[in-house]
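Asks: I would like to see how this sequence folds:
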Amino acid sequence: MKNKTFGLIYLEPDELILQVFERPSMKLITEVRSGTMQVGAHPVANYAHNLVAIVNSLTGFQRVLADYGVEQTKFYGNREDLSPVAARYVADQIEVRTGLKIHWLNTSQLIADTLSRLMTKLPHFDELSKKSLYVLSMGLNTSTLAYFRHGKFQMSWDIDLGGARLSQLVTTLRQTTTNPSEIILDYISSKLEYLVPELRHVKKSRLLIQNVSTLAQSFVPAGEQLGEVPREEFEQRYQSLITATDQYIISHYDVNEQSVNWVLPNYLVAERVIHLLNAKHVYATNISVLDGVTTAASGGQQLISQMIRTSADNLAQRYGADSKHNAFVAALAVKLFDALQPIHRLSQNDRLLLEIASKVDDIGNFINPQAHYRHSAYILEANPLIGLSDKDNHIVAEVARYHSMESPHINQRSNTSLDLESQITVGKLAAILRMADSLDDSRQQKIKQVRLRLHDDELQILAKADDDLVVEQWAFQKKSQLFKAIYGLKPVLITKEED
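Replies: As a prediction, this is how the structure comes out:
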């Protein structure tokens, strides 16, 4: 008989949580939480310091999982501001001591998971986002502001502000000044300054605040997931918190001795964002990051993939890329990918990465057309796309790097920082993208139909066009060499004009 339970463990900087669900309904059977763990100053994700407590909690969780007969468990961790090296160390120690393998999620992935949950499970979301809805997701180290319209994700902005990190600044300022809140407000405003041009034309917007438990507890009715926060009541509470003592906050809000320090910073950020947006209506939700992780773990990837595509389109537009050329190359690249599936044997996630790389491979032209592929790579490394893991974002950047001239080299530093399997994936995807890109080298989308045919050691590409393909033929001869080297097939372009 197939096991009907599923376990999910989620590690975040201040807490470890176990949930057991019933399948296929994903009804929550039980939830167990660890004691509060002390967050760090630098970084906030102080997992190495809390390792003994983490291992002890996990050992207890394993007994609960055994009691419920859970055979499949997924274990996720919020990497927050932990370095990749430190994350590997912590993961290794956890696996050695418990046998559990953790899958780290970066902030970008967690935000995408949470937004996906809001879009699918929050009542009246389509109505709320019919015109302009902004979602402020507060984190411990950083936060995110996302924009929705007509029920669909439009764009997001990273904000270098988080409750725990700001609370550390507040603590320091209280020792040196009598008005720390005013200084913090100026600091927050400086961090939001880059959004002012982006939001200049915002009118009659709505703001949904997520991951601020004190707001959700006060304004979301029992048994519901959404509640409106009257501006006057928010302002009164905000003003009282500026001068409130920790003891007052603990006695009036359901917070512990550590998270009490995050209450005021969260309200300070929310107040500045409300002011910046001139939000006419403010809402709070009790849907958490953990809820988002649960949705993603149970297969809710479609909306996240669409968010990744939208973010790639936004990045391409920001850097002035040719949208028609991007769309043509992306469509052709995934067509080649699908037709060549028995040969490359890559995954559907790799297909998505190829599509994304096709949309952003030319953004480096914004800096300099000469060696633009290198500029594209480091722009992508500096601007991770929402929903992508660190490794996937790195793969996209490397595929963009090799889409034009350079080929992956065993000693190339950017390539060797990936594991061997990912290096092979980069080569396979770059070879397909390079060939697809060559078929629109004139940037005029002349080809209207493409078919593939394998003949002995040749990959024949039969293309129908509405104009001559002299430029494309020339580019194809150069750019198809990488494909031949990686796949062992000789690409041949056979052209025919449309009737």
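
Asks: C-alpha only now, for contacts and for neighbours.
Replies: Fine.

Asks: What segments of the stretch 301-450 of the chain are helices?
Replies: Using DSSP state H, counting those that start in this stretch, the helices of the stretch 301-450 of the chain run over residues 302-318, 323-339, 341-344, 348-360, 372-382, 390-401, 413-416, 420-438.

Asks: quick one more, to check against the first:
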Amino acid sequence: MFNRVATIYIASSDIIMKIAEKKEKEVMILEELFYPINLGHDTFSSSAVTFEKIKNLNQAINNFKKIAEEYQVEKIKVFATAALREALNKDYIIYQIKNNNNLNIEIFSNVEEHQLIYQGIRNTNKNLKGDNLFAYIGTGSLGIAVTNQNYIVKSQSITLGSLKINEILKGLQHKTDEFHIVIDGYLSGYIYNLDLFIKKLNINNFYASGKEIELIAKLAGITRKSNNFNISRASFYRLYNDVKSKTPKQLLEKYDLGEVEAETLLPSMTIYKNLMNLTQSSQIIGSTVTIETEVIRNMLFDNRHRELKKQSFKNIIASSRSVAKKYNYNQEHAETIEKIALDIFDALKERFQLSEKERVLLQAAVILHDIGKYMNLKKHYEHSYYLIRNSDIADLNSYDKNIIAHISLNHSQSSTTNLKIKDNTLKNHSDRVLIAKLTAILKIADSLDKSHKEPFSELEINLEENELELIINTEKDIFLEKWAFSNKSRIFKEIFGIDVSLNKKNTLL
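Replies: This next block holds a predicted model:
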């Protein structure tokens, strides 16, 4: 880990550099610099950043790099979100910055961007109780998460932010005196699906983060006393009713705003209004958490990586259970084979160098593998694949979700030669092996509860040099499980290169 670092964040309206160092267990910001450059306007209106702005971007990063070097930082991290993520010419921009400044740019996905914010909100609010709603409005994306206690059980990332809404709809603004109704109508399709889920819960706490919520608090006359600030419904609506009646030019003049702030204020307030109305919260709890500060914390504190990874794994499992419940999964069966699968994994992990991340992917796949039965029992694994690919699962990026979907797709295949890979991005050797390994374990576990009646009370696992022996303790007839095991064990032998046997305690099957 490092003691002094710099981050350069390429945001939609600014480039932000922060230089920070570790001071005991806290982060001390030594320097914070901004360079205004509205990349989001180009990306969200024409899908590409102009030559002139790329030139200015390169120069600004070069200047920031020189300042960071004067501070003798040990590491400079450059990252970007929606403004570059959605630009069609982002690859050329990345190439130019690398060539001109010898710096790599990491472009965060929607999921990664929102994960950073959620981790910051959780860390500054450690005693979360009941159901809570987290929201982060960026200029180009919207992230929403529902937590139960301290675990994220539902999350959604939408490529829709305040500046993006303005760029999409601003051609309509001069045609109506009720532009807020136009924005409400545009948002309704996105809010509807959230409404179905969130209104089933009893959400009393609504946490929000982002530049926009800090601006709203400032305009509402709210002063920050700690990491959070509270905006009551009454204060919010007083400001909203004033903002919705004014044009961006009028807002700019009345509140002394910048041009981008004036253009994005109404869209961001309309999003917050809709989200707040899905909850019973009497206020919006604004958070001062920023992406830059969270990136800095992760760079400076090694133990934080481990803690966040552990928390992220818990979120994945909690969210997977939430998705499975939505599709009326057989919870008892899933929990039975989940324990079996994880016990087998743990017996194999040291010898076959299986990682903790792979364990979590297996666990999520076990929970979700049968959800396709909600749609149709026939070829349910195909439906499971589709539902997993198209579900929002907290803290899972698209690659990991794709792996889980393919494990579920293949849990009915008899051999590695029949392995189905539907996505061309997963056709390299390591992806196929990972899917096959975890599928093999799932298939063995699934076969041991083929009757869905928990046929044994105890499972003993012995890993020998050339064999994995499973010994079960039961008085029940397990004819069906024996038959399923013999059919489903072939892929295990093919991928791990060892035999696998099923024995009844003190009795050879």
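
Asks: The helices of the stretch 301-450 of structure 1 into JSON lines, with extra columns for mean neighbour count?
Replies: Output for those, formatted as JSON lines (neighbours: other Cα atoms under 10 Å):
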{"stretch": "helix 302-318", "mean neighbour count": "19"}
{"stretch": "helix 323-339", "mean neighbour count": "20"}
{"stretch": "helix 341-344", "mean neighbour count": "12"}
{"stretch": "helix 348-360", "mean neighbour count": "23"}
{"stretch": "helix 372-382", "mean neighbour count": "21"}
{"stretch": "helix 390-401", "mean neighbour count": "26"}
{"stretch": "helix 413-416", "mean neighbour count": "15"}
{"stretch": "helix 420-438", "mean neighbour count": "23"}
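
Asks: which residues of the stretch 1-150 of structure 1 fall in helices?
Replies: Going by DSSP H, counting those that start in this stretch, the stretch 1-150 of structure 1 shows helices at 51-67, 84-98, 107-121, 125-128.

Asks: for these, which one sits closest to residue 366 of structure 1?
Replies: Among the helices of the stretch 1-150 of structure 1, the nearest to residue 366 of structure 1 by Cα to Cα is helix 107-121 (24.7 Å).

Asks: just to revisit the earlier point, tell me which of the helices of the stretch 1-150 of structure 1 sits most buried.
Replies: Burial of the helices of the stretch 1-150 of structure 1 is given as mean neighbour count (mean count of other Cα atoms under 10 Å); helix 107-121 ranks first at a mean of 22.

Asks: Tabulate the helices of the stretch 1-150 of structure 1 (TSV), appending distance to residue 230 of structure 1.
Replies: Putting these into TSV (distance: least, Cα to Cα, whole Å) gives the following:
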stretch	distance to residue 230 of structure 1
helix 51-67	40
helix 84-98	41
helix 107-121	21
helix 125-128	16
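
Asks: Show me the one of the ones you listed that comes nearest residue 349 of structure 1.
Replies: Residue 349 of structure 1 sits nearest to helix 107-121 of all these, at 14.2 Å, using Cα to Cα.

Asks: still on that earlier bit, could the helices of the stretch 301-450 of structure 1 go into a markdown table alongside distance to residue 146 of structure 1?
Replies: Listed next are the helices of the stretch 301-450 of structure 1 as a markdown table, based on distance: least, Cα to Cα, whole Å:
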| stretch | distance to residue 146 of structure 1 |
| --- | --- |
| helix 302-318 | 11 |
| helix 323-339 | 23 |
| helix 341-344 | 35 |
| helix 348-360 | 20 |
| helix 372-382 | 19 |
| helix 390-401 | 20 |
| helix 413-416 | 31 |
| helix 420-438 | 30 |
